[in-house]
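> Sharing a model prediction with you, sequence too.
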Amino acid sequence: MTRGPGRPPGPSDTRETILAAARERFADVGFDKASIRSIAQQAGVDPALVHHYFGTKHELFIEVVALPVDPAVVLAPLRDAPLDALGEAIVRTLVGIWDSPAGVGALAAFRAVVAGGDESLLRTFLLEVALKGVRDRVDQEVGDGDMRIALVASQMVGVLLTRKMLKLEPVASMSVDELAARVGPTVQRYLTG
């Protein structure tokens, strides 16, 4: 008996295979250099299946890092903030996410990295998704945007560690606005100083 076209009967692990391939590609080459076609090739599927299961590359990345929110939506304040107020906007936005129910996933990813997990996906998310638009705005001399964003990331990772894991007071209980007012100027100096 010959089988007709389409998916074979029975359970399919295609979605999980694509996720595993995407996780590996994003970790190996980063968000920008990983293409839907290369992910599909690594998974052994047609690129149309990647689009079928996940939509865009951006949506696939969100699924890979298990983010409960779309970064494009929650990071909109960073795109809209004036350059001279960007430091406070970054602190307010990121701490606001960490303090929300959506922050549980970010904290879990951070804990996994601290415990010796694969840091490449978190690095890719920070540098190529969350802060990429900021990097482009602060790249005053060729290549210094990368340095500026690395300094911002170091500051924000420190705030995350202090506030959420070590729970050091008074940082752990400061309001988002107070934390933004106190840490924002340092972040601003990294961005434009």
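Yep, that arrived.
> Going by C-alpha atoms from here, please, whenever you check contacts or count neighbours.
Will do.
> Assign a three-state SS to Glu141, would you?
coil (DSSP: H, G, I helix; E, B strand; the rest coil).
> Name the surrounding residues that touch the helix ranked longest in the chain.
Scanning the chain for the longest helix, with DSSP state H as the assignment, gives helix 14-33. Residues from elsewhere that reach helix 14-33 (C-alpha atoms under 8 Å, 6 or more residues apart in numbering): 34, 38-40, 42-43, 45, 50, 53, 60-61, 63-65, 120-121, 124-125, 128-129.
> Second structure follows, compare the two:
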Amino acid sequence: MSRTDETAGRGRRPGGPDTRGEILRAARESFAGNGFAGTSLRGVARAAGVDAALVHHYFGGKDELFVEAMALPIDPRQVAATIVGGPRDELGRRIVTVFLGVWESADGQQRMKALLRSMVSSDQVAQLMRDGMTRMIIGPVSETLGVPDARLRVGLVASQLVGIALVRYLLELDPVATTPTAELIDRIAPALQQYLTG
């Protein structure tokens, strides 16, 4: 038996033209079925029929794979770094500015609408996003607050942002839907800051 036959017999194959796509397909299925914590790079590689080294080659790690598989318009880790990388008394403004910035871009709005609709209609997608966002955004932001109820504070901020997204971009309810972004930021930032540090 040739080396190629042995490799095929083990269910692994070298990278091909659509290897990346196969890995993403397997990752989406795994994230949806097993959640963030229950998904491993080895398991995804097995399901895609490739060597685990190829998953590392294309995506680097599970966080990167999650971002790609969910087709997020932003990298949550960069969002967290932007949010925590500045004065504490401007946290609320940075959060709402980044959040609305994603929604206000044409590509970002399209993807975020699809994601938000999926979260509302699918318990699996909602759980997956909770797991991923907790690990990559809520956890790091909570740690910077240094208070016992930090997770609750950040959760309340998240509730405000999801509400704004629903009213402005999905329901398109006026006047919130037509208020200029800069004015919305000015009005929302103090409320978020109160949640975080008040």
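Ah, there it is. Bear in mind that the values here come from a model prediction, so they are computed numbers and not experimental data.
> Regarding Phe99 of the second structure, which helix or strand does it belong to?
helix 91-104 (DSSP states H and E).
> in that helix, what counts as buried?
91-100, 102-103 (16 or more other C-alpha atoms under 10 Å).
> sorry, back to before: can you say which of the contacts of helix 14-33 of the first structure are buried?
34, 39-40, 42-43, 50, 60-61, 63-65, 120-121, 124-125, 129.
> Those in helices, which ones?
39-40, 42-43, 50, 60-61, 63-64, 120-121, 124.
> Trace Ile122 of the first structure over to the second structure, please.
Small correction: residue 122 of the first structure is Leu, not Ile. When the second structure is aligned by TM-score structural alignment, Leu122 of the first structure is paired with Met129.
> Could you pull up the contacting residues of the residue nearest to its match when sequence neighbours are not counted?
Of all residues not flanking Met129 of the second structure in the chain, Met119 sits nearest, at 7.7 Å (C-alpha to C-alpha, 6 or more residues apart in numbering). Met119 of the second structure sits next to 125-126, 129 when contact means C-alpha under 8 Å, 6+ apart.
> Kindly recompute the last result at 10 Å.
By C-alpha atoms under 10 Å, 6 or more residues apart in numbering, the residues touching Met119 of the second structure are 113, 125-130.
> how close does the corresponding residue of the first structure for it get to Tyr53 of the first structure?
Met119 of the second structure maps onto Val113 of the first structure when the alignment is built from TM-score structural alignment. Val113 of the first structure sits 28 Å away from Tyr53 of the first structure, going by C-alpha to C-alpha, to the nearest Å.
> and Arg93 of the second structure, how far is that from Ala182 of the second structure?
11 Å.
> scratch that, Pro148 of the second structure is what I was asking about
The value you get for Pro148 of the second structure to Ala182 of the second structure, if C-alpha to C-alpha is used, is 32 Å.
> now Met129 of the second structure
28 Å.
> Could you pull up the contacting residues of the most centrally placed residue in the first structure?
Centroid-nearest residue in the first structure, with C-alpha atoms, centre = their mean: Phe125, separated by 2.8 Å. The neighbourhood of Phe125 of the first structure, defined by C-alpha under 10 Å, 6+ apart, consists of 26-27, 30-31, 61-62, 65, 71, 131-132.
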